[in-house]
Every structure is written in structure tokens, then in C-alpha cells.
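Student: no FASTA, just this:
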């Protein structure tokens, strides 16, 4: 008898799936404003953190557009699924090459456009990266690494670049989980990542790009 593994999802993932379904069914129409956090918390009987994680995920997936001070709006009923499907079938070397090109451009722009919030997100992700690397928790370490680079992408000031990079990073993340057996490579590159964040903070564009190139060449 064939057995199938049951995939356990977090509350945030369950909420994201439920909101995505409502978007596809037209209950949350494209261009409409999503209900407020308290309304969503009541509707799905979950806490604020689960709602925020779900909204962040759906924003990165192309379904929602968060406009600070105005609210969250439904952007698309299909998200990035078409792009995801194409990437799934692509050769990893092609994926990595595109991510490399995007990352360098993103770092250039992030060094010019970074905000205090963006720097705070980078610092927190980098702190988590170091902590999980020292603990030997590979999954959490990879996720923190992706979060750090995603925080840089979100600071570049170009939402399309950010969305493309986030989508590609999800696939690179899967690859990292297959090639790395422990967190030693992350421990070895932690200092370079600290230097990258400092260069972005100081708006040293060339230095930031040079550091990023050295990091990428070690992968």
C-alpha cells in the first residue's frame, strides 16, 4: 500500500492559503482593500503575528500589495505561479545566474535607498543567521540567510526586482538544503555578510558589490 507524507503547515501558512483561496474566488477582489488586521484576526481566529506572516508571504508571492499608511490591497488573483512553474523546470545553473545578476543590481540600489527599517531587518536576520549557524540548525540558518538577502532586496526601492528575487530565492533555498550538510559554510561566511551590511549602511556601493561578488563566488 502506497503511503503519502502529510505536510504540516503553520498557522500563518493556513491563513495565507485561506486568503489566497478567497482572492481566487473573488471574495477579496483584485484592487480591493484587504480587511484590517483586527478583522482578519477575528475572521480566522488567529493572532496578529500569524496574520502579518501570512500577509508578508502573500505580498512576496504577488497576491498582495502593502502600502504603508494606506493598507493592504489585492494585487493579483494568480500571484507568481506562472513564474514559479517556469523556474521549477529550469536548470539550477540558469536560476543561480539570474539570481546573481539580480542580486548585484539589488545591492547597488539598496546601498543608495536603504532605510532604517531595512537595516534593522537585515541586522535581525544576520543575528539569527549567526545564532542558528552556531547551533548547527541548518534549516533555520538557511531561512535566516534568505531573510537577510530578502531584506536587502526589499530595501532596493524596486518592487519588481524584489518580487523576482524573492521568487528565485525560494528555489535557491531548496537547493541549499540539498548541497549543505551542516552550517560550517555559513559560519565561514558570516563575517563577509556583516561587512556587506555595513557597506550598505554606509552607502558604499562599489564595496558592497565587491563583497557580494566574493560571497557568491564561494557558493
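Tutor: All right, it came through fine. This is a predicted model, so every value here is computed, not measured.
Student: going forward, measure contacts and count neighbours with C-alpha atoms only.
Tutor: Noted.
Student: Residue 113 - how many residues pack around it?
Tutor: Neighbours of residue 113 under the rule other Cα atoms under 10 Å: 17.
Student: What of residue 49?
Tutor: 13.
Student: same thing with the one 4 residues further on?
Tutor: The number of residues packed near residue 53 is 16, by other Cα under 10 Å.
Student: And for the residue nearest to it when sequence neighbours are not counted, the neighbour number?
Tutor: Among residues not flanking residue 53 along the chain, residue 12 sits closest, at 5.7 Å (Cα to Cα, 6 or more residues apart in numbering). For residue 12, the count of nearby residues is 21 (other Cα under 10 Å).
Student: and here's the other structure:
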């Protein structure tokens, strides 16, 4: 049986335990052996086993149940969200963003407060003032779309949107630097129509306009 040979011991012990779970040694829902059993198997002390279990619990693979033991709750560790986004193709990220923003636009039309609508209009106007610099324009555009998501009054949607911004920002800047229609009439009109749909509490139109705009953006980036 494989044993830990190099430091950091807890990280390697966690990896060895995860490999055994992946190999099917302990199925989903199974109770894994105790620290006194795992320690000699891995060639480490109980405190190292405890830390390895803590690491895997943090990744959702194991769960400690008071008085019952440690149980398998997932058969692999989920990748860090930022890592997933960094590796994903930009088109795929925009597709996911579309799903979030289209629903957020619908909810924004239903729930927006007068203050939220003012923020949307303010960021829309600000977007018009940043046409000289691609970076400034992209940042202004992101502030507008964030204001729409914020108006939906759903903190989960807002957190998801914020997680997409770093991955998209540079790709958008690069695209605009190549002359891909920065602030053209159709793009400007799409944002104005979306704003007015939200102002009119027209959720269906807001959802449709948001999706149409982002679908066009995805096609533009894919060229």
C-alpha cells in the first residue's frame, strides 16, 4: 500500500485518501477507517490523518459526524471555481453568463427599486462616456450589467456574476481593441431597450433582450 514519502505530509495523505476513494475502496456514504488504522497505512501520525481528513471535508469529499465517524460524501473533489473559469473557453463562460443574466434581467424587471433603476440608468450613461479606451469601456459595461444583476435582489446571482468578470474582462478588451464594434448603434440600442424593459416591469422582454444581446456577443467572440 502506498505511503507518504515527502512533505507536506497532510497534503499527500489527503491525496492518497482521495485516490483510494476514487478507486472505489470506500463507496459513497461509507464510513472510512479511524485515525489509528489509517495512520500506519499511510505512514503518518494521527494528527496528520486528522488534517488530511479536514482538507477533504473542506472539499466536500468527507464529512465528520460527531460520535459516528467520518463518511464519504463525494467520490472526487470539486475543482476550485476560479480554476474552472480560467480554463474554460470564453464562449462557454459567456453562455453561462447568459443563463445568469437573462434570469437576473427578468427578476430585475419584477423587483427593481427606484434606487436600483437609477443605478442602471446612471451606469448606462457612464457607459456612453467611455468610448475612447477599450479597458475603460469594458469596465463601464461591466458596471452596467452588474447594476442589472444587483437590481434582481438575489445575492447568489450577483456573486456568480462577479466571479465571471475577471475571466471576461481581458477577452473583451482584446476583442474591442481589434475593432469588433465597440459601442456601435445596435449594441447601444440593445442596452437602452433592456433598461426600458426593466423600467416598465416587463420581465419577459428584459429576459429576451438580455439573452439576444449576449448571444450576439458570444457569436462575435467566436469569430
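Tutor: All right, it came through fine. No experiment lies behind these values; they were computed from the predicted model shown.
Student: Quick check: TM-score for this pair?
Tutor: Between these two chains, after superposing, the TM-score reads 0.58 (TM-score structural alignment, normalised by the length of the first structure); 137 aligned residues with a Cα RMSD of 1.8 Å.
Student: The residue nearest to residue 53 of the first structure -> the second structure?
Tutor: In the second structure, no residue is equivalent to residue 12 of the first structure according to TM-score structural alignment.
Student: these two touch, right, residue 12 of the first structure and residue 56?
Tutor: No. Contact criterion Cα atoms under 8 Å: residue 12 of the first structure and residue 56 do not qualify, at 9.7 Å.
Student: give the contact list for the residue nearest to residue 53 of the first structure.
Tutor: By Cα atoms under 8 Å, 6 or more residues apart in numbering, residue 12 of the first structure lies in contact with 49-51, 53-54.
Student: So which residues of the second structure form helices?
Tutor: Taking DSSP state H, the helices of the second structure run over residues 9-22, 35-42, 46-58, 81-87, 90-111, 114-128, 134-151, 155-177, 185-199, 203-222.
Student: Put together CSV for those, with distance to residue 72 of the second structure on each row.
Tutor: Output for the helices of the second structure, formatted as CSV (distance: least, Cα to Cα, whole Å):
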stretch, distance to residue 72 of the second structure
helix 9-22, 8
helix 35-42, 15
helix 46-58, 9
helix 81-87, 22
helix 90-111, 30
helix 114-128, 44
helix 134-151, 37
helix 155-177, 27
helix 185-199, 46
helix 203-222, 40
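Student: How much space separates residue 156 of the first structure from residue 105 of the first structure?
Tutor: In this view, residue 156 of the first structure and residue 105 of the first structure are 9 Å apart by Cα to Cα, to the nearest Å.
Student: Those two: which is more packed in?
Tutor: Remark: of residue 156 of the first structure and residue 105, residue 156 carries more neighbours, 23 against 15, as counted by other Cα under 10 Å.
Student: which residue in the second structure lines up with the more buried one?
Tutor: Checking TM-score structural alignment: residue 156 of the first structure goes with residue 152.
Student: Could you tell me which of the contacts of residue 12 of the first structure are located in helices?
Tutor: Among those, the members falling in helices (DSSP H) are 49-51, 53-54.
Student: For the alignment partner in the second structure of residue 87 of the first structure, which non-adjacent residue is spatially closest?
Tutor: Structural correspondence for residue 87 of the first structure with respect to the second structure (TM-score structural alignment): residue 85. Nearest-residue entry for residue 85 of the second structure: residue 167, 6.6 Å, with adjacent residues in sequence omitted and distances by Cα to Cα, 6+ apart.
Student: counterpart of that neighbour in the first structure?
Tutor: In the first structure, residue 167 of the second structure lands on residue 171 (TM-score structural alignment).
Student: measure residue 81 of the first structure to residue 128 of the first structure for me?
Tutor: Taken as Cα to Cα, the span from residue 81 of the first structure to residue 128 of the first structure is 29 Å.
Student: neighbour count winner among these two?
Tutor: Taking neighbours as other Cα under 10 Å, residue 81 of the first structure and residue 128 compare with residue 128 leading, 19 against 12.
Student: Identify the residues contacting the more buried one.
Tutor: 141, 144.
Student: measure it to residue 188 of the first structure for me?
Tutor: In this view, residue 128 of the first structure and residue 188 of the first structure are 15 Å apart by Cα to Cα.
Student: what does residue 204 of the first structure give?
Tutor: 23 Å.
Student: Those two - which one has more neighbours?
Tutor: Between residue 204 of the first structure and residue 188, residue 204 has the larger neighbour count (other Cα under 10 Å), namely 15 against 11.
Student: Spatially nearest residue to the equivalent of the more buried one over in the second structure (excluding sequence neighbours)?
Tutor: Taking TM-score structural alignment, residue 204 of the first structure has residue 202 as its aligned residue in the second structure. In space, residue 202 of the second structure comes closest to residue 109 once its chain neighbours are excluded; the distance is 5.8 Å by Cα to Cα, 6+ apart.
Student: same deal with residue 120 of the second structure?
Tutor: Nearest one to residue 120 of the second structure, counting by Cα to Cα, 6+ apart, is residue 147 at 5.4 Å.
Student: what sits against that neighbour?
Tutor: Counting by Cα under 8 Å, 6+ apart, residue 147 of the second structure makes contact with 116, 119-120, 123.
Student: Columns neighbour count on top of those residues, output as a markdown table?
Tutor: As requested, the contacts of residue 147 of the second structure are exported to a markdown table (neighbours: other Cα atoms under 10 Å):
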| residue | neighbour count |
| --- | --- |
| 116 | 20 |
| 119 | 19 |
| 120 | 25 |
| 123 | 21 |
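Student: Brilliant, that's me finished.
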